[in-house]
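>>> Sequence plus predicted model, see below.
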Amino acid sequence: MFPFLSTFFKIAVISLLVGAGLSFVNITAQDILGSVGMSPLELWIYLLEFRDWAIPNMILGAFIVVPIWLVIYLIRPPRAG
């Protein structure tokens, strides 16, 4: 779990520094989105559509993955501690 948190923290700090640098030279997120032909509202709509698609599919997949994982976990011999 620690490597994940460490990586997450590093990405957050680097993103903050890059964002501050871009802000210093007057580049906004809206400018970047506009250069690819999107507005912040369109991006938000796409994110909501992705969420609405992803959550039911994750739950559906979990109906198969979790029982298989549980059986493998119960059958596997104990690790040396």
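Yep, it's here.
>>> can we go C-alpha only for contacts and neighbour counts from here?
Noted.
>>> How far away from the center of its chain is the longest helix that the chain contains?
Secondary structure assigned by DSSP state H gives helix 40-75 as the longest helix of the chain. Taking C-alpha atoms, centre = their mean, to the nearest Å, one finds the center of helix 40-75 at 12 Å from the center of the full chain.
>>> take a look at this one as well, against the first:
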Amino acid sequence: MFRIISGVFKIVVVSLLTGAALSALDLSAADILIELGLTPERTLALLQQGAAWALPNLILGSMVILPIWLVVALLRPPRGP
């Protein structure tokens, strides 16, 4: 659990530092998207399309994987002290 929190913290710190550096260079997210040939609206639409595709597949996969994981966890021999 500590490794996950540590990893998230590192990503947050690096993201803040990168954002501050880009802000100091007078760059915004919209400017970077325009340089890539995207608009903020198109980016949002692409994210929505990706979520609309991924969510049903995630739910369907979890309906298979979670029961299998539960059975394996229940049948695993207990750990000794």
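Cool, the structure landed. Only a predicted model underlies this, so the values are computations on that prediction, with no experimental measurement involved.
>>> on that earlier part again, and the longest helix of structure 1, how far from structure 2 on average?
Once fitted to structure 2, helix 40-75 of structure 1 is off its aligned match by 0.7 Å on average (mean C-alpha distance after the TM-score superposition for structure 1).
>>> Mind listing what's buried along that helix?
When burial is assessed from 16 or more other C-alpha atoms under 10 Å, helix 40-75 of structure 1 yields no buried residues.
>>> Helix, strand, or coil at Ala20 of structure 2?
helix (DSSP: H, G, I helix; E, B strand; the rest coil).
>>> Could you measure from it over to Val14 of structure 2?
According to C-alpha to C-alpha, to the nearest Å, Ala20 of structure 2 stands 10 Å off from Val14 of structure 2.
>>> Likewise for Leu47 of structure 2?
Distance of Leu47 of structure 2 to Val14 of structure 2, given as C-alpha to C-alpha: 23 Å.
>>> same question, Leu58 of structure 2
Leu58 of structure 2 is 29 Å from Val14 of structure 2, by C-alpha to C-alpha.
>>> before we move on, what about Leu33 of structure 2?
Distance, Leu33 of structure 2 to Val14 of structure 2, by C-alpha to C-alpha: 20 Å.
>>> ok, now Glu41 of structure 2?
Using C-alpha to C-alpha, Glu41 of structure 2 is found at 26 Å from Val14 of structure 2.
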